[in-house]
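K.L.:
Okay, structure incoming, though there's no sequence with it:
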């Protein structure tokens, strides 16, 4: 795992560097938000740890900027702000978890591992897609959910499910889904997406909320997780 830590306190950075090294995790560090954004753009990271209060660009602005660019890299916020409203702001900006200072390095390492597990991208090899819930064979168009075969999907419902599985947690507008899944610029009724989402929810869910409506934007797919 390769992690970028953006933290302006050198003592905290040194402590985290030591603990990350012990876990066999490669840690790179930046001391302000601008430097952090520059390193983020140049590198490929499995997870980001951002302090909220940073010079030049605060961590929340950095988090929002990354999310606005469409990147769903896992982000953990570090902050001394511990009110519920502050946490809500953090999650609304796109943070995956929130750790308040002072914190135990061991506890932070546990949170890092938990976030990495639940945001892990689906495994896809030789036409097979596997997630916590699903196993899909794109060649034979077979679908299993939690080990049980799903037989009643239409061709377009299958295509839509595959697209969502390949892009977990990403938000797509109806126009984007029509273009990516239907394969052309669609000038008709966008409600065809709503109909297909409704049918998928009915056919493959069993009380889980897998297909999330993002009001004013569109939809995203996200499987429930357990830390």
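P.N.:
Thanks, I have it. In this text, all values refer to a predicted model and were calculated from it rather than measured experimentally. Numbering: from 1, shown residues only.
K.L.:
all contacts plus neighbour counts: C-alpha atoms, from now on.
P.N.:
Fine.
K.L.:
Please, where are all the strands along the chain?
P.N.:
2-6, 26-30, 47-51, 75-79, 97-100, 123-125, 128-130, 134-137, 142-145, 148-150, 172-173, 211-214, 218-221 (DSSP state E).
K.L.:
ok, second structure coming up, stack it against the first:
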């Protein structure tokens, strides 16, 4: 399978790695029903290529694969992204096997045979823990590795929590509501503050600078200045 993938804007991406076609398709269908975007891999090498190309929010990983075993894939995933949630699937239910999986970095462990509902519930729990999916009734915006939960006003990037002031949060929410769209200072003032602030010439610049320092610091930039036009937010992988 190619590493190329078409990601859906704002979707929670789940990588499913299993060489049993029927089981993989069943899990994929369940992921779609949950509102997520699934990606399927039948072997370890394809799984690693997809993980690098599509930046999944979580991985469902079978232990027994035709090339690399699940533990080797897990260790590589952990080395490349220490915070990526991984749910292991296996027919091995002995205690030592569970300990091997958990010590290699698995976040959870489900033995076969299992119900798809159980896998989905455990996966949803992992996604909530990392902020990729919020509790029922929560409105969540996702752009690349940046996650914003409107109801709880929480922001995470790469799984790490970011503390914002009230106006910084409102500004980020407005930007993320219009990904890849250049927004003028006037538009930002009108939506984040009010028309009464139009005379405050550098208000937007000050807040964008502050927000950029928290969102982009030490990471690939997402918030960009378009000279003479305004500001735009893009997933880091989309470049400038």
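P.N.:
Happy to help now that I have it. Bear in mind the structure is a predicted one, so any value in this text is a computation, not a measurement.
K.L.:
circling back to that earlier point, how about the strands of the first structure, which one is nearest residue 164 of the first structure?
P.N.:
Closest of the strands of the first structure to residue 164 of the first structure is strand 218-221, at 5.7 Å (criterion: CA to CA).
K.L.:
corresponding residues in the second structure for that closest one?
P.N.:
Alignment note (TM-score structural alignment): strand 218-221 of the first structure is unmatched in the second structure.
K.L.:
and residue 203 of the first structure, which of the strands of the first structure is closest to it?
P.N.:
Across those, residue 203 of the first structure has its closest neighbour in strand 148-150 (8.2 Å, CA to CA).
K.L.:
that older thread, put together a markdown table for the strands of the first structure, with distance to residue 69 of the first structure on each row.
P.N.:
What follows is the strands of the first structure, written out as a markdown table (distance: least, CA to CA, whole Å):
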| stretch | distance to residue 69 of the first structure |
| --- | --- |
| strand 2-6 | 18 |
| strand 26-30 | 20 |
| strand 47-51 | 15 |
| strand 75-79 | 14 |
| strand 97-100 | 19 |
| strand 123-125 | 24 |
| strand 128-130 | 25 |
| strand 134-137 | 28 |
| strand 142-145 | 32 |
| strand 148-150 | 35 |
| strand 172-173 | 13 |
| strand 211-214 | 17 |
| strand 218-221 | 16 |
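K.L.:
Quick check, residue 102 of the first structure in contact with residue 80.
P.N.:
Yes. At 7.2 Å, residue 102 of the first structure and residue 80 qualify as touching, with contact defined as CA atoms under 8 Å.
K.L.:
Would you mind telling me which of the two has more residues around it?
P.N.:
residue 80 (14 against 10; other CA atoms under 10 Å).
K.L.:
Grab the nearest non-local neighbour of the more buried one.
P.N.:
In this structure, residue 80 of the first structure finds its nearest non-sequential neighbour in residue 101, 4.7 Å apart by CA to CA, 6 or more residues apart in numbering.
K.L.:
Number of residues surrounding the one you found?
P.N.:
Residue 101 of the first structure has 12 neighbouring residues, counting by other CA under 10 Å.
K.L.:
neighbours of the alignment partner in the second structure of residue 112 of the first structure, just the number please.
P.N.:
Aligned by TM-score structural alignment, residue 112 of the first structure pairs with residue 123 of the second structure. Look at residue 123 of the second structure: counted by other CA under 10 Å, it has 22 neighbours.
K.L.:
show me what contacts the residue nearest to residue 123 of the second structure when sequence neighbours are not counted?
P.N.:
Nearest residue to residue 123 of the second structure, sequence neighbours excluded (CA to CA, 6+ apart): residue 87, at 7.0 Å. In this structure, residue 87 of the second structure makes contact with 58-61, 106-110, 123, judged by CA atoms under 8 Å, 6 or more residues apart in numbering.
K.L.:
how about 10 Å then?
P.N.:
By CA atoms under 10 Å, 6 or more residues apart in numbering, the residues touching residue 87 of the second structure are 16, 58-62, 74, 101-102, 105-110, 119, 122-123, 126.
K.L.:
and what of residue 33 of the second structure?
P.N.:
By CA under 10 Å, 6+ apart, the contact list for residue 33 of the second structure reads residue 27.
K.L.:
Quickly note the distance from it to residue 62 of the second structure.
P.N.:
21 Å (CA to CA, to the nearest Å).
K.L.:
same question, residue 116 of the second structure
P.N.:
To residue 62 of the second structure, residue 116 of the second structure is 14 Å away according to CA to CA.
K.L.:
now do residue 153 of the second structure
P.N.:
Per CA to CA, residue 153 of the second structure is found 35 Å from residue 62 of the second structure.
K.L.:
of the two, who's got more company?
P.N.:
When residue 153 of the second structure and residue 62 are compared for neighbours, residue 62 comes out ahead with 28 against 16, by other CA under 10 Å.
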